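Novice: Fold the following and give me the result.
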Amino acid sequence: MTTPSPFHEVAHLGHVELLTPEPEASLRFFTEIMGLRECGRDGDSVFLRTFDDYEHHSLILTGHASSGIRRTALRTWSAEALERRAAAIEQAGFGIGWREGGFGIGRTYAFRDPDGHEFELYWESEHYRAPEASRPALKNQAEAKPAYGVGVRRLDHVNYLAADVEANGAFQRDLLGARTSEQIRLDTGRIAAQWHHFGNKSYDLVYTEDWTGSEGRLHHIAFATDTREEILRAADVFLDAGVFIETGPHKHAIQQTFFLYVYEPGGNRIELCNPVSRLLLAPDWETVTWTESERAKGQAWGLKTIESFHTHGTPPVQAG
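Specialist: Purely as a prediction, here's the structure:
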């Protein structure tokens, strides 16, 4: 019997659950400064959405003893694709099991990648219907753009820190059907980072080598803006609000993304990005491999990558 191909079984990144030891301050950051809207609560968790994500929520913000990411949710293309991917993951020994759905989604299949990051797959999804107060003028937009804060358009991607980038990349390709758009290969031959995508976006999930050797940590989550100019404006918004700006605005060489990195009050790194012009339409795209010497040149316009970009992750590693 032929094993079904995993390609085109996962549609896109759905939402993430982010942990914060400063829940009230983090909530103010995401609502008042970033411009996300609250759309539900459950215990210590607040459900938030960007204005143009079509689903119920983009982010679950949960109060916790530490920072980091609890899980990442990926939507499949169909109910049948969900069953096939769950069976393949279960057979490979990475499964956690089936769970009942929550706000806006049906039942999910939970699992972990080789590094221990938790994921879930789902198919059934509630398409968001905006209340009168935030109903858009254009009916092909999920919600009106907020008139305050940054006003990010959508959740764009997640970058995970990993002890073994190649093992996690193989997992994403073999079991979830991701394709690797770009990667960094060190002089030793070791892969230090990989960018993976499920559709025509050039990347949805990224794995970056964790210099501490730890497993299961977060590098950052990213939200897309409409334009580069909105990122420049966001830098001023963050400056006035006292938000720590780590690096940027600037442009990456890899993926050519215009970026700005900040830390939210709980310590998690957040990226604002404008990657919308970068699409991979070629069905036979060959992975772009960057060498160690090429990456030593810095970002697209020569700015060197700052040291904290390689050392800061959540939850923080305790010195021992």
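
Novice: make it CA atoms for all contacts and neighbour counts henceforth
Specialist: Will do.

Novice: residues in contact with Phe238?
Specialist: Contact criterion Cα atoms under 8 Å, 6 or more residues apart in numbering gives Ile33, Phe244, Ile245 as the residues in contact with Phe238.

Novice: Quick check: it is in a strand.
Specialist: No - counting by DSSP: H, G, I helix; E, B strand; the rest coil, Phe238 is not found in a strand; it is helix.

Novice: That one and His197, how far apart?
Specialist: Counting by Cα to Cα, to the nearest Å, the gap between Phe238 and His197 amounts to 30 Å.

Novice: residue contacts, Glu292?
Specialist: Each residue near Glu292 by Cα under 8 Å, 6+ apart is listed here: Ile184, Arg185, Leu186, Asp187.

Novice: one more time with 10 Å
Specialist: Ile184, Arg185, Leu186, Asp187, Thr188, Gly189, Ala192 (Cα atoms under 10 Å, 6 or more residues apart in numbering).

Novice: run this one through as well so I can compare:
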Amino acid sequence: MPPEPIMDVAHLGHVELLTPKPEDSRRFFTEVMGMTESGQQGDSVFLRGWDDYERYSLQLTGAATSGLGHAAFRTRSPQALERRVAALLADGVAVARHDDSLGHGPGFRFRDPAGHLIELYHATEWYEAPPERRPALKNQPERYPARGVNLRRLDHFNTLGPDVRAAREFYQRNLGLRCTERIELDSGLETGMWLTATNKSYDMAMGREPDGIPGRLHHVTFALDSREAILQAADTFLEAGVHIENGPHKHAIQQTFFLYVYEPGGNRIELAHSGARLVLAPDWKTITWTEAERNKGQAWGLQLGESFRTHATPPSR
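Specialist: Here you go, the predicted model:
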């Protein structure tokens, strides 16, 4: 019989983006993306989409360069958090407790094999909207912003790593994430993987870092309500003078309708709508894309530009 699935991780909770232009990045996410500020601590400002149930989903931190500060997953229970920390320690991973985070309780941080800082936590602060932000519907955390792009929620993040296979096996072994799709070249080299904690088709992804540099970020993705909302976002970017790197098009992998831009600090941001793409099968069999299949490009739309393969943060040079 196959091993019992590990369902201790609930979902991606938040990401921290580093930016050398903190005020410009802050204005971009509030005025253009339509996010709401929900706190400030030290060099960081905390923001949220209107349907994020926790206090924030994005931590913007002023820094000397761009990139991913950390990504955090919430566990299903305090006991689940203890089990995952114990599993990491048993696997020889260095884990450090982190107690001074805004909006959630004790976190436990570690590096994945690709050098990214990852955090696990459970206790969290549910967002309480102030009177002027309270929604008409009590099952919605916050009033629809009607501002800019109107980001709904954090969806996933995509990193780069020198050894994608080792990273995938690490997340499967220690966090219980499931691999829904992956890319394997004719040589047997794994160059892409998409992992999920629940029924959402993916919470994180990783592509191969060609220069062997650890810890680089490809993009962070926020969800919108529909394909039409992605098209309207393109108009919003046009009016705001924001360069659209790629899209709107449709990915073949995960079938995501997408649009990519850069925030002022240099980090790539994706807006996405994946429709009803849920993985309900408990025994889902990983979809493996071959080299020939990937060479066909996207499902439809223009091919991704060269910068999609060369730009990541922090810059390599």
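
Novice: Got a TM-score for the two of them?
Specialist: The TM-score (TM-score structural alignment, normalised by the length of structure 2) is 0.97; 315 aligned residues with a Cα RMSD of 1.1 Å.

Novice: follow-up on the earlier one: of the contacts of Glu292 of structure 1, closest to His252 of structure 1?
Specialist: Minimum separation from His252 of structure 1 among these (Cα to Cα) is found for Ile184, which lies at 13.3 Å.

Novice: which element is the closest residue to that closest one other than its chain neighbours on?
Specialist: Using Cα to Cα, 6 or more residues apart in numbering and skipping the chain neighbours, the partner closest in space to Ile184 of structure 1 is Trp290 (4.7 Å). Trp290 of structure 1 is located in strand 288-291, with elements delineated by DSSP states H and E.

Novice: buried sites along that strand?
Specialist: Of the residues in strand 288-291 of structure 1, those buried under the neighbour-count criterion (16 or more other Cα atoms under 10 Å) are Thr289, Trp290.

Novice: Please enumerate residues in contact with that strand?
Specialist: Taking contacts as Cα under 10 Å, 6+ apart, the residues outside strand 288-291 of structure 1 that touch it are 180-187, 189, 191, 193-195, 253-255.

Novice: how much does it stray from structure 2?
Specialist: Average distance between strand 288-291 of structure 1 and its aligned residues in structure 2, after superposition and using mean Cα distance after the TM-score superposition for structure 1, equals 0.6 Å.

Novice: And that strand, how far out from the chain middle?
Specialist: In terms of Cα atoms, centre = their mean, to the nearest Å, the centre of strand 288-291 of structure 1 is set 22 Å apart from its chain centre.

Novice: what's the answer for stretch 49-62 of structure 2, then?
Specialist: Using Cα atoms, centre = their mean, the offset of stretch 49-62 of structure 2 from its chain centre is 12 Å.

Novice: What span of structure 1 is that stretch aligned with?
Specialist: Stretch 49-62 of structure 2 lines up with residues 50-63 of structure 1 when matched by TM-score structural alignment.

Novice: Longest strand in structure 2, please.
Specialist: strand 9-19 (DSSP state E).

Novice: Report the mean distance between that strand and its aligned residues in structure 1.
Specialist: Comparing strand 9-19 of structure 2 with its match in structure 1 after superposition yields a mean distance of 0.3 Å (mean Cα distance after the TM-score superposition for structure 1).

Novice: so that strand matches what in structure 1?
Specialist: Under TM-score structural alignment, the alignment places strand 9-19 of structure 2 onto residues 10-20 of structure 1.
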